[in-house]
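# heads up, no residue letters with this:
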C-alpha cells in the first residue's frame, strides 16, 4: 500500500504540488493522469524519495520514505520517465548491478533474469552495451532491472513509452497479474486509452492539485454521462494539451 498524506512541494515560486491525499491499495492498478507540467513526475519523485516533500508524508507498506528511506525503498521498484542511464554497462551488467543493490541471491536472479528476458525478447541482447540499444530496448532493460528483485509495489513513470506493441501488451499483463496477487501498482501515463483499459482507479492532477480520485464509473457518475475517459479528461483539464 502507498499512502500520500497532505503532500506539497514548493520550489520557491509557488507549489508544484499542493496537498495531495491518495491511498493506493494493495491489489489495484492506480493511474496518475494529468496534462504536461501538472505535477505527475514531481509526485512520483516524492513517493520514491528522490525529492523530499515540503509538507506531508509518504508511506510505502508502512515505511515513511523520509524517516525510513532504506526500508521504504526496498518495498518498491521504480521505472523513471527516461531509460538513458548506465549507458556503458551491458544489459546483463546493469541487471546484475540492480540485483546486487537489492541483495538478490544468485539462484533467484538467474531465474528472474531468464524469465524477464524471455518475456521481453532480450535473450540475445543482454551482452551488448545499453548505449547501443534503441529507446525501446533501453526501456525494457530498465524495467527488467527494476523487477529483478520482485518488489511488492511497482511505481512506473510513463512505462509504455518506446515499447513495441507486444512488449507493451506483456507489461500491461504483468501489471494486472502483480496487482491480482495483492500488490500495488502506480503508473503515470499520457495514453488515456491505456488507463481506461488497465486501471482500477485513477487520479487526475491539474496544476499540482488533485481534482479527482476514483473509478471510471464514479467519474462518469460525476459527469452524468457515458463518455470516454478522453472526453471527460479534456473537460476537467480545460482542454489543456496532454
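Yep, it's here. Worth saying up front: this structure is predicted, and the values here are computed from it rather than measured. Numbering: from 1, shown residues only.
# For the rest of this, base every contact and every neighbour count on C-alpha atoms.
Noted.
# Other residues contacting stretch 4-18?
For stretch 4-18, contacts defined as CA atoms under 8 Å, 6 or more residues apart in numbering pick out 19-23, 38-39, 42-43, 47, 52-59, 207-209.
# If you count neighbours, what's buried in that stretch?
Buried residues in stretch 4-18, counted by 16 or more other CA atoms under 10 Å: 4-5, 7-9, 15-18.
# quick one on the thing from earlier: from the contacts of stretch 4-18, keep the buried residues only.
The buried subset of the contacts of stretch 4-18 - by 16+ other CA under 10 Å - is 19-22, 38-39, 42-43, 47, 52-53, 56-59, 207-209.
# Would you map the helices across this protein?
Counting by DSSP state H, one finds helices in the chain at the ranges 40-47, 69-73, 91-101, 106-120, 135-147, 165-180, 192-198, 216-223, 229-236.
# Columns distance to residue 29 on top of those, output as JSON lines?
As requested, the helices of the chain are exported to JSON lines (distance: least, CA to CA, whole Å):
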{"stretch": "helix 40-47", "distance to residue 29": "15"}
{"stretch": "helix 69-73", "distance to residue 29": "19"}
{"stretch": "helix 91-101", "distance to residue 29": "24"}
{"stretch": "helix 106-120", "distance to residue 29": "20"}
{"stretch": "helix 135-147", "distance to residue 29": "16"}
{"stretch": "helix 165-180", "distance to residue 29": "6"}
{"stretch": "helix 192-198", "distance to residue 29": "7"}
{"stretch": "helix 216-223", "distance to residue 29": "13"}
{"stretch": "helix 229-236", "distance to residue 29": "16"}
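# Pasting the second one now:
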C-alpha cells in the first residue's frame, strides 16, 4: 500500500482463525496501525483483498463492523460525557437498545470498580480509569473480533492481570484478538501467535516457541531486537548516560 507517496505495506498476507490472540508488533512506523485501519474500513485506498467474516470489505457493506471492537492507541473520549453516557452512546452506534446498554454498561463498570463514578464526567478520570471505560466500550456489544492497540496503557498491575485473563477467556470462546503493544513480555505471555512487521513487511509469524527457534534468542524482546536489526540499545544507553554525566562549569 502507498500512503502519501510512500510504500507503507508490502505484501502483507495474513490468514486468521477464530480464537487466536495475535500479538501484532513492530517498530514505530512499521505499518501496524495502517493495517488495522484498513481492516476497520478507515482507509480504502489500498491494493489487494481484505476479507473479514468471509466478506470483502471493499464491497461497500459496512455491516461487518458491528462485530468488531476497537481500542486505538490514542483514543479520544468525549470528556464532557459521564462514563455511563459514553458507553451508552457507543453501544447505540452498534445498534444496541438504550435500556439494555445502560444495564450492561453498569454491570461492566462495577466489575472494573468504577460503579461509584459511572455518572461522573470522563474529564475527571485518571488515564487508567479512562482506559477501562474504553476497553468496556470495545466489548460492550459482544464483538467477534477485537483490535486492541496498547490497551493496558495507564493500568495498574492488578488491572493488567484481570485484562490478560479476560483476553484468554474471550479467545477460549472463539473471539479473535489483535493485540498490539511495545511491552514485549506482555505480548509474549498472552499471545498464541506473534506477527512481527518491519518496514511494512512481515518478517516473522508464528508462536513464541517458533520465533525462538528461528532466532535462537530467549525473550521476545531479544527476538524483536534481532529480527528488526536493532542491536545498539546498550551503546545508545551508554552514550546517553555519558552525556548526562558530562561536567559543567556553573561559574
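Structure received. Remember, predicted model here, so these are calculated numbers, not experimental data.
# Superposed, what's their TM-score?
The TM-score (TM-score structural alignment, normalised by the length of structure 1) is 0.89; 233 aligned residues with a CA RMSD of 1.9 Å.
# Restricted to strands, list the contacts of stretch 4-18 of structure 1.
Among the contacts of stretch 4-18 of structure 1, DSSP state E puts 19-23, 55-59, 209 in strands.
# Next one: residue 240 of structure 1 relative to residue 34 of structure 1, how far apart?
9 Å (CA to CA, to the nearest Å).
# Which of these two has more residues huddled nearby?
Neighbours around residue 240 of structure 1 and residue 34, counted as other CA atoms under 10 Å, are more numerous at residue 34. The numbers are 29 against 13.
# Now the more buried one. Nearest residue, chain neighbours left out?
Nearest non-adjacent residue to residue 34 of structure 1, counting by CA to CA, 6 or more residues apart in numbering: residue 205, 4.9 Å away.
# So the counterpart of that neighbour in structure 2 versus residue 29 of structure 2, what's the distance?
In structure 2, the residue paired with residue 205 of structure 1 is residue 197, using TM-score structural alignment. Between residue 197 of structure 2 and residue 29 of structure 2 the computed distance is 10 Å (CA to CA).
# So those two - more neighbours on which side?
residue 197 (25 against 13).
# Who are the contact partners of the more buried one?
By CA under 8 Å, 6+ apart, the contact set of residue 197 of structure 2 is 24-27, 30-32, 203-204.
# Include distance to residue 91 of structure 2 when you put those residues into CSV, please.
Converted to CSV, these look like this (distance: CA to CA, whole Å):
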residue, distance to residue 91 of structure 2
24, 26
25, 29
26, 31
27, 33
30, 32
31, 29
32, 26
203, 37
204, 36
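# Structure 1: which residue goes with residue 64 of structure 2?
Checking with TM-score structural alignment, residue 64 of structure 2 has residue 72 as its match.
# Same question for residue 92 of structure 2.
Here residue 92 of structure 2 is matched to residue 100 in structure 1, going by TM-score structural alignment.
# ok, the counterpart of residue 83 of structure 1 in structure 2 - contacts?
By TM-score structural alignment, residue 83 of structure 1 lines up with residue 75 in structure 2. Going by CA under 8 Å, 6+ apart, residue 75 of structure 2 touches residue 134.
# Check the gap between the aligned residue in structure 1 for residue 158 of structure 2 and residue 195 of structure 1 for me.
For residue 158 of structure 2, the aligned residue in structure 1 is residue 166 (criterion: TM-score structural alignment). Separation of residue 166 of structure 1 from residue 195 of structure 1 (CA to CA): 17 Å.
# how long is stretch 89-107 of structure 1 end to end?
Span of stretch 89-107 of structure 1 from end to end, CA to CA: 22 Å.
# Also stretch 22-30 of structure 2?
OK, stretch 22-30 of structure 2 end separation, CA to CA: 16 Å.
# from memory residue 81 of structure 1 sits against residue 155, does it?
No - using CA atoms under 8 Å as the test, residue 81 of structure 1 is too far from residue 155 to be in contact (10.8 Å).
# Neighbour count for the two, which is higher?
Neighbours were counted for residue 81 of structure 1 and for residue 155 using other CA under 10 Å; residue 155 has more, 24 against 15.
# contacting residues around the more buried one?
Applying CA under 8 Å, 6+ apart, the residues near residue 155 of structure 1 are 44, 76-79, 185-187.
# Closest one to residue 147 of structure 1 out of the residues you listed, please.
Distance to residue 147 of structure 1, by CA to CA, is smallest for residue 77 among these, at 6.3 Å.
# For burial, what's the neighbour tally of the closest one?
Using other CA under 10 Å, residue 77 of structure 1 has 22 neighbouring residues.
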